[in-house]
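Visitor: sequence and predicted structure below; questions after.
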Amino acid sequence: MTDLKIAIVAGSTRPGRHSRMVADWVLDRAAGRPGARYDIVDLTAHPLPLFDEAMPPSFGQYQNAHTKAWAATIAPFDGFVFVSPEYNHSTSAALKNALDYLYAEWQNKAAALVGYGSLSGTRAVEHLRLICAELQMATVRQQLAFSLFNDFENFTSFTPAARHDDAADAMFTQLENWAGALKPLRA
């Protein structure tokens, strides 16, 4: 099997966000894993207006240049690690919007979920599970949950506890197993 391509999606675009720090940590933990290459996809590099396509994404008839560029970015990946803050008991609007733009590019791929917030982002992750299911992505059981109180120094510097390392390894293994198992469905 060829190497798997996994995107770590930094799921917030607001000033002062923490998603890029968390995504960088995830990338650092994934470095050197055999059989998989991890890359960051930062939503700030893909400015998408609120969904503005005339046709539903499931039709695959993308008209706008920004949609076509977003589809070209996402299509080559075999799986995803979505890094999400928890805003108002859910994921960020930017990540939800980015997911809503596409359909076929998400299908039959695996997803792992990483949340952070005052309650460790667990409610955002649960909402993402539902969204991913509708987009026909298989989410893995192992997730990472980072607390603003325990894993961020002064609520700003990301300083996760060492206990997250083993959970990250388990998450990567599950994600790579599922991404590899689903790859023949897309051939």
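Guide: Arrived safely.
Visitor: could you use CA atoms for every contact and neighbour count after this?
Guide: Noted.
Visitor: point to the residue nearest the middle of the chain.
Guide: The centre of the chain sits closest to Phe82, judged by Cα atoms, centre = their mean, with a distance of 1.6 Å.
Visitor: quick check, that residue in contact with Gly11.
Guide: Yes. Contact criterion Cα atoms under 8 Å: Phe82 and Gly11 qualify, at 6.6 Å.
Visitor: let's bring in a second one:
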Amino acid sequence: MALKLQVVICSTRPGRVGPSVANWFKDFAAKHEKFDVSLVDIAEFNLPIYDEPVHPVQRKYEKEHTKKWSASVADADAYVFVTPEYNYGPPPSFVNALNYVYKEWNYKPCGFVSYGGVSGGLRAVQLEKQLVTTLKMMPMVEGVAIPMVATLLDENRKFKSNELIDTSAQTLLNELHRWAEALKAMR
């Protein structure tokens, strides 16, 4: 049985580029053929600012949105977070989504496909890597950075990759698969 990889769209704002980049990566990962790949959009869960009365480590969720988010996160063996950079940091929607659950994230690897202006979202990823380690996740050193993402969108706002980005994506997926296999024993 193939390992389950979730490609997670981290931005929830209207007009976002995330779905275009995430759809490209989902298709690229499916061709890799080592994962059962699904697309997850944080926006579809309508998570308010964290509103559970009990600490997430106890998994005593009261809200339906939390229960649905918990089930989604628990279903994966690995994640690739498709993330923009907001003011040198992660989008608040992503930070909030991470905080909603705890054990569901534990002992799973994650990678990052970041996009933005000249930095390609790398400053946000540096902070995001610190956040995921506190959830006992293993962030990959390898990643995909997409600078000047607007120049890689066609007239329909569909993301068009290039050789450098594709090579980075292949490297990320290879490493992510190795870690996902290795961490299975810890779950």
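Guide: Everything's here; your move. Bear in mind the structure is a predicted one, so any value in this text is a computation, not a measurement.
Visitor: now do the helices in structure 2.
Guide: 18-32, 64-74, 92-100, 122-133, 163-183 (DSSP state H).
Visitor: for the ones you listed, which one sits closest to Ile146 of structure 2?
Guide: helix 163-183 (7.2 Å; Cα to Cα).
Visitor: superpose on structure 1 and give me the mean offset of the closest one.
Guide: Following superposition, helix 163-183 of structure 2 is found to deviate from structure 1 by 0.7 Å on average (mean Cα distance after the TM-score superposition for structure 1).
Visitor: give me the buried positions along that helix.
Guide: Under the neighbour-count criterion of 16 or more other Cα atoms under 10 Å, helix 163-183 of structure 2 has Ile165, Ala169, Gln170, Leu172, Leu173, Glu175, Leu176, His177, Trp179, Ala180, Leu183 buried.
Visitor: mind naming the longest strand for structure 1?
Guide: strand 109-117 (DSSP state E).
Visitor: what is that strand packed up against?
Guide: strand 79-85, helix 122-134, strand 137-139, strand 144-147, helix 164-182 (3 or more Cα pairs under 8 Å, 6 or more residues apart in numbering; DSSP states H and E).
Visitor: same thing but 10 Å
Guide: Packed against strand 109-117 of structure 1, as judged by 3 or more Cα pairs under 10 Å, 6 or more residues apart in numbering; DSSP states H and E, are the following elements: strand 4-10, helix 19-30, strand 79-85, helix 122-134, strand 137-139, strand 144-147, helix 164-182.
Visitor: go ahead and measure how far it is from the middle of the chain.
Guide: 5 Å (Cα atoms, centre = their mean, to the nearest Å).
Visitor: now distance to Leu152 of structure 2 too, for the buried residues of helix 163-183 of structure 2, in TSV please.
Guide: Compiled in TSV, those are given as follows (distance: Cα to Cα, whole Å):
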residue	distance to Leu152 of structure 2
Ile165	11
Ala169	16
Gln170	19
Leu172	20
Leu173	21
Glu175	25
Leu176	25
His177	27
Trp179	30
Ala180	30
Leu183	35
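Visitor: mind listing the shared neighbours of Phe82 and Gly11 of structure 1?
Guide: Common contacts of Phe82 of structure 1 and Gly11 (Cα atoms under 10 Å, 6 or more residues apart in numbering): Ser19, Ala23, Val41, Leu95, Val114, Gly115.
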